[in-house]
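Asks: One predicted model, sequence on top.
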Amino acid sequence: MAHHAHPSAPAHGHSTHTHTHGSDATPNGLPEILDLDAALFAPHLTALTGRIACLAGDDVQHIVDLGSGTGTGTFALLERFPTARVTAVDSSPAMLERLASAARDRRLGDRVRTLEADAGAGLPGVVDADLVWAAASLHHLDDPATALAGIRAALRPGGLLAVAEVDGMPKFLPEDGDAGELEARCREALGGLHAERLPHRGADWGSLLAAAGLPVEQERAERWELRTPLPEGAGRYAYLVFERIRGTLEGRIGAGDLAALDRLIGGGPEDVRHRDDLVVRSTRETWMARRPT
């Protein structure tokens, strides 16, 4: 349940978000996408961790970050809960080493433990967690019921599970006109790919959580939007996402659309790094569920 590479937005951890299958574009670009997403949407993530803290209470000592990626959620939650420690769980050793190095650089190494594991197969050795954070990771599960049972077992009675998911790739271009229509077709093509490879993307997580003995206490969908003046890094973020989309959709969309994507990342006047009409829009859903006492 690592952050695999596909071009939908990371979800504050998780960023959101970006798990590209079959793309050779920017093979090492995923960590940068995750980090840019974290930087651009930092105020939103701060608000979200505030909501989590209101439900989780003050006495949070052990947090589990599922599909921890580069550590966006880990570091946001360590800041929100200053006496807590985090077990960062990912199936990618490279991501975990990157996270551990970042923790040492921030002088937080003693508060972070990494665990290489596929959460779909359980969380070995993880017990009595006060809070489990799963951002843009649950939709990778092959068997949600089994995995959620494992997450429930890792939580202490009364412990909180916070789930965040995104509705697909972020939108960057004006919705009216050719560019917006191109973006809509790309989202549709990616949706078809995800239906094949990620059957639980867009699942009814509220029902799945309740069925797993984790009643939902709060559910919310929020539209995260950035407009001019955009923060530094927005153009680079759009460029990296479109580059991954272009690699992923080769052979799945027409030659005209591929050529249009090439113009968005080709360095010319239509390149997303140079446009003055760029926006960043993403819809993110969250569920807060608790293991009953």
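Replies: Yes, it's here.
Asks: contacts, neighbours, all on C-alpha from now
Replies: Noted.
Asks: excluding its backbone neighbours, what's nearest Ala121?
Replies: If the residues on either side of it in the chain are set aside, Ala121 comes closest to Ala147, at 6.5 Å by CA to CA, 6 or more residues apart in numbering.
Asks: Please list the residues outside the helix or strand where the one you found lies that contact it.
Replies: Applying DSSP states H and E as the criterion places Ala147 in helix 144-154. The contact list for helix 144-154, computed with CA atoms under 8 Å, 6 or more residues apart in numbering, reads 119-123, 126-129, 132, 138, 141, 208-209, 211-214, 291.
Asks: helix, strand or coil for Leu45?
Replies: helix (DSSP: H, G, I helix; E, B strand; the rest coil).
Asks: again with Ile253
Replies: Under three-state DSSP, Ile253 comes out as coil.
Asks: coming back round to it: give the next helix or strand downstream of the helix holding Ala147.
Replies: strand 155-166.
Asks: wouldn't Pro261 be in contact with Gly247 here?
Replies: Wrong residue type there; residue 261 is Leu, not Pro. No. The criterion here is CA atoms under 8 Å, and Leu261 misses it with Gly247 at 9.9 Å.
Asks: ok, and here's another one to check against it:
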Amino acid sequence: MTHTHAEILDLDAEVLAEHLASIVAWLPVEATPRHIVDLGCGTGAGTFALLDRFPGAHITAVDASAEHLSRLREKAVQRGVAEQVRAVEADLDAPWPDLGRPDMVWASASLHHMADPDDTLRRVHSTLAPGGLFAVVELAGFPRFLPATAPENRPGLEERCHAAADHKHAVHVPHRGADWGPMLTDAGFAVEDQRTVTVHIDQSRSDAVGRYALNGLQRIRVAVAGLISPEDLAALDDLLNLNSPASILRRADLAVRTERTVWAARRP
């Protein structure tokens, strides 16, 4: 079983919906935003969480993936908010299209993908209306799903896989897990607040946790093949084999464990 990135984003939105809503509710909004730009919107998790809180807003949703934006448009139609959502396909490392003059910009799990994040922050500053709010949400890392004692034949497998993947990503995605506060200040923003949200969702609370764990570990497997021991790779493949008695979908001890940090910064 394989998953597209769009399907993974949809699962992420489903499993973490409650935590995303809490982040949006926390934002220090001075006046209800009329126009919001969602940078690196994916399939719309942030877009629709923002519309849930600000139902009168119009959102410009920007992403480089046509597939992501197609799903976002479908969801907007299903939710009856198609007139409030403008989808814009754009590479944010290239010259930006005209995004208007938003009074809020939202960037969730997207800034660390930018080739030059400092330049991106300066572009956001020049795009945002004076007094506007910039919300940056970043992951501490990819979620963990298994207890430390699992699997029984290779305890600690997941942490070893993440350690190998983190070493690889440190070269290719150096800003993942960065402290964005100083960079926001250097770009001219006033950082008003910051919080870290700890996520722990037991499988019993969502039947999507198993599917989320499956596709998460499938992605890890691609990243760490050749970097972990043959014994660990065999144990990981056993977890990912849906026909195996050890399949991850047969486990009753799964949970989503991660952290998300959000910075609320204002353009003076």
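Replies: Structure's in. What do you need? Quantities reported herein were computed from a predicted structural model and do not represent experimental measurements.
Asks: Just give me the neighbour total for the residue nearest to Ala121 of structure 1.
Replies: 20 (other CA atoms under 10 Å).
Asks: The closest residue to Thr149 of structure 2 other than its chain neighbours and Ala213 of structure 2, how far apart?
Replies: Closest residue in space to Thr149 of structure 2, ignoring its immediate chain neighbours: Pro155 at 4.6 Å, by CA to CA, 6+ apart. In this structure, Pro155 of structure 2 and Ala213 of structure 2 are 17 Å apart, going by CA to CA, to the nearest Å.
Asks: Please apply the same query to Thr198 of structure 2.
Replies: 18 Å.
Asks: quick one, what contacts Asp12 of structure 2?
Replies: Contacts of Asp12 of structure 2 by CA under 8 Å, 6+ apart are Tyr212.
Asks: what residue of structure 2 takes the place of Arg111 of structure 1?
Replies: Counting by TM-score structural alignment, Arg111 of structure 1 corresponds to Gln84 in structure 2.
Asks: Give me the neighbour count for its match.
Replies: Quick note: Gln84 of structure 2 (other CA under 10 Å) scores 16 neighbours.
Asks: Could you report the separation of the counterpart of Val136 of structure 2 in structure 1 from Asp204 of structure 1?
Replies: Residue pairing (TM-score structural alignment): Val136 of structure 2 is matched to Val163 of structure 1. Going from Val163 of structure 1 to Asp204 of structure 1 by CA to CA gives 12 Å.
Asks: out of the two, which sits in the busier spot?
Replies: Comparing Val163 of structure 1 with Asp204 by neighbour count (other CA under 10 Å), the higher total belongs to Val163, at 23 against 9.
Asks: and the more buried one, what does it touch?
Replies: With CA under 8 Å, 6+ apart, Val163 of structure 1 has these contacts: 133-136, 138, 286-288.
Asks: distance between the ends of stretch 137-150 of structure 1?
Replies: End-to-end for stretch 137-150 of structure 1, by CA to CA: 15 Å.
Asks: In structure 2, which residues correspond to it?
Replies: Going by TM-score structural alignment: stretch 137-150 of structure 1 matches residues 110-123.
Asks: Could you list the buried residues of the matching stretch?
Replies: Buried residues in stretch 110-123 of structure 2, counted by 16 or more other CA atoms under 10 Å: 110-115, 117-118, 120-122.
Asks: For the match of Val136 of structure 2, give its distance to Glu217 of structure 1.
Replies: 12 Å.
Asks: do Gly235 of structure 1 as well
Replies: Applying CA to CA to Gly235 of structure 1 and Glu217 of structure 1 gives a distance of 37 Å.
Asks: for Leu261 of structure 1, same thing?
Replies: 42 Å.
Asks: higher neighbour count, these two?
Replies: Leu261 (22 against 12).
Asks: The more buried one pairs with which position in structure 2?
Replies: So Leu261 of structure 1 corresponds to Leu236, using TM-score structural alignment.
Asks: That match and Arg221 touch, don't they?
Replies: Yes. Leu236 of structure 2 lies in contact with Arg221 (CA under 8 Å); the separation is 7.4 Å.
Asks: Excluding sequence neighbours, find me the nearest residue to Ala225 of structure 2.
Replies: Leu233 (7.1 Å).
Asks: Let me know the secondary structure of the one you found.
Replies: Per three-state DSSP, Leu233 of structure 2 ends up helix.
Asks: how much space between it and Ala21 of structure 2?
Replies: 37 Å.
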